[in-house]
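Novice: 3D, please:
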Amino acid sequence: MISKKLLEGLNEQMNFEFYSAHAYMAMAAYCSSESFDGFANFFLVQAEEERFHAMKFYNFINALGERATIIGFHEPNNEFSSLLDAYEKALSHEKEVTKRIYQLSDIALDEREHATINFLKWFIEEQVEEEDLFDSIIQKLKRIENDSNAIFMLDNEFAGRSFSPESE
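Specialist: Coordinates of the predicted model:
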């Protein structure tokens, strides 16, 4: 049986992952409104991935014999000034996710809750990949600036992105 503090943390993270999906849907909507369908697809896939992450927490909580508690969340940001702005906000969001996962890991370590420590290792590795992905895209967007051909090519590249739970 896990502590109340750890259970609350797991539930908070599960709900934050659901919120993350919402935040990425807002970014997708911005991209769609600007006719960047590939960039929109990128964020739609990202939203799917975040829901998958949330369900990993949901299933883990249930496997521990505890109850997952679903709550509402704040409205995500819906205003972006550019593609670069959306990706910079996405990176900032991922850094917040990383911070939360680390805090949760610290609680599990302090409580020597080994099943949770093991469970969270996957998320720690995932966050390294997430931050690297967004940082890389930001660097590309800065490099190409307003080169419409380069933006078109990147938009086409992102149009082919898909989510596969098996690759997670």
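Novice: contacts, neighbours, all on C-alpha from now
Specialist: Noted.
Novice: and Ser20, how many neighbours?
Specialist: Around Ser20 there are 25 other residues, counting by other CA atoms under 10 Å.
Novice: Just give the nearest non-adjacent residue to it, would you?
Specialist: Glu50 (6.2 Å; CA to CA, 6 or more residues apart in numbering).
Novice: what residues are up against the one you found?
Specialist: Contacts for Glu50 were tallied using CA atoms under 8 Å, 6 or more residues apart in numbering; they are Glu17, Phe18, Ser20, Ala21.
Novice: Following up with a second sequence; could you model it the same way so I can compare the two?
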Amino acid sequence: MKLSKKLEKALNDQIRKEYEAAYVYNGMRIYLDDAGLRGASSWMTKQTQEELEHAEAFIQHVKSMDGKVILEKVEGQKTDYKDLLEVLEAAYKHEQMITKSISEILDLAMAEKQYATENFLRKFVDEQVEEEESFRDLIDLVKFVGNDKAALLKVDSGLGKR
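Specialist: As a prediction, this is how the structure comes out:
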């Protein structure tokens, strides 16, 4: 089962997006560490690692489907934010973009009746539901805490337990 050129290109683009997500989250980790939010920094480090694992999974899928992996350029990412809320809102927005991208590739795989790729992508669709929910919950929690620094430190400590 060889990938069509169109599907191969879409999967390669997703590989770049997964590496880009790792860069985005690593930039956020750097900011959080500099801001003294060690728990949130640790949480974002794990998020960074997860995105690298996703990129590798996409690489292995393309290779297993006798496709050619193309590693495209990944742009630098910001490391300055206003606060934890801005970080989480930016991360949530990024996850929404990833969800849309994966859904579009799934649509293409379904249209091409590329069942192996469809099955591969479905686990990522399910994971994206969890990712978006996780960020929404964290955003709600940080908004609830507001300017209460003691409560923010408690949230930070909880994030460090991921």
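Novice: circling back to that earlier point, what subset of the contacts of Glu50 of structure 1 is buried?
Specialist: Glu17, Phe18, Ser20, Ala21 (16 or more other CA atoms under 10 Å).
Novice: Give me the number of neighbouring residues for Phe144 of structure 2.
Specialist: Phe144 of structure 2: 12 neighbours (other CA under 10 Å).
Novice: ignore the last one, Lys100 of structure 2
Specialist: Neighbours around Lys100 of structure 2, by other CA under 10 Å: 14.
Novice: rewinding a little: what about the residue nearest to Ser20 of structure 1, which helix or strand?
Specialist: helix 37-63 (DSSP states H and E).
Novice: Buried residues, that helix. List them.
Specialist: 37-61.
Novice: What is the mean deviation of that helix from its aligned residues in structure 2?
Specialist: Averaged over the aligned pairs, helix 37-63 of structure 1 sits 0.6 Å from structure 2 after superposition, using mean CA distance after the TM-score superposition for structure 1.
Novice: Over in structure 2, find the residue span that helix aligns onto.
Specialist: Helix 37-63 of structure 1 corresponds to residues 38-64 of structure 2 when matched by TM-score structural alignment.
Novice: what distance separates that stretch from the middle of the whole chain?
Specialist: 8 Å (CA atoms, centre = their mean, to the nearest Å).
Novice: Just the helices from structure 1, written as ranges.
Specialist: 4-33, 37-63, 83-110, 114-144, 148-159 (DSSP state H).
Novice: of these, which approaches Asn77 of structure 1 most closely?
Specialist: helix 4-33 (6.7 Å; CA to CA).
Novice: mind checking how far the closest one is from the chain centre?
Specialist: That offset, for helix 4-33 of structure 1, works out to 7 Å (CA atoms, centre = their mean).
Novice: how much space between the nearest residue to His53 of structure 1 once chain neighbours are set aside and Leu44 of structure 1?
Specialist: Of all residues beyond its chain neighbours, the one nearest His53 of structure 1 is Glu17 (6.4 Å), with distances taken as CA to CA, 6+ apart. Using CA to CA, to the nearest Å, Glu17 of structure 1 is found at 14 Å from Leu44 of structure 1.
Novice: swap in Tyr87 of structure 1?
Specialist: Counting by CA to CA, the gap from Tyr87 of structure 1 to Leu44 of structure 1 is 13 Å.
Novice: again, but for Leu141 of structure 1
Specialist: 19 Å.
Novice: before we move on, what about Glu130 of structure 1?
Specialist: Separation of Glu130 of structure 1 from Leu44 of structure 1 (CA to CA) stands at 15 Å.
Novice: So Tyr87 of structure 1 sits against Ile138, correct?
Specialist: Yes: taking contacts as CA atoms under 8 Å, Tyr87 of structure 1 lies within contact range of Ile138: 6.3 Å.
Novice: Give the burial count for Asn146 of structure 1, as a bare number.
Specialist: For Asn146 of structure 1, the count of nearby residues is 10 (other CA under 10 Å).
Novice: next one: Asn11 of structure 1
Specialist: 21.
Novice: That one against Thr69, yeah?
Specialist: Yes: assessed by CA under 8 Å, Asn11 of structure 1 is found in contact with Thr69 at 6.1 Å.
Novice: Leaving out sequence neighbours, find the closest residue to Ala29 of structure 1.
Specialist: Per CA to CA, 6+ apart, closest to Ala29 of structure 1 is Ala40, 6.7 Å.
Novice: Pretty sure that neighbour sits against Cys31.
Specialist: Yes: using CA under 8 Å, Ala40 of structure 1 is in contact with Cys31, at 4.9 Å.
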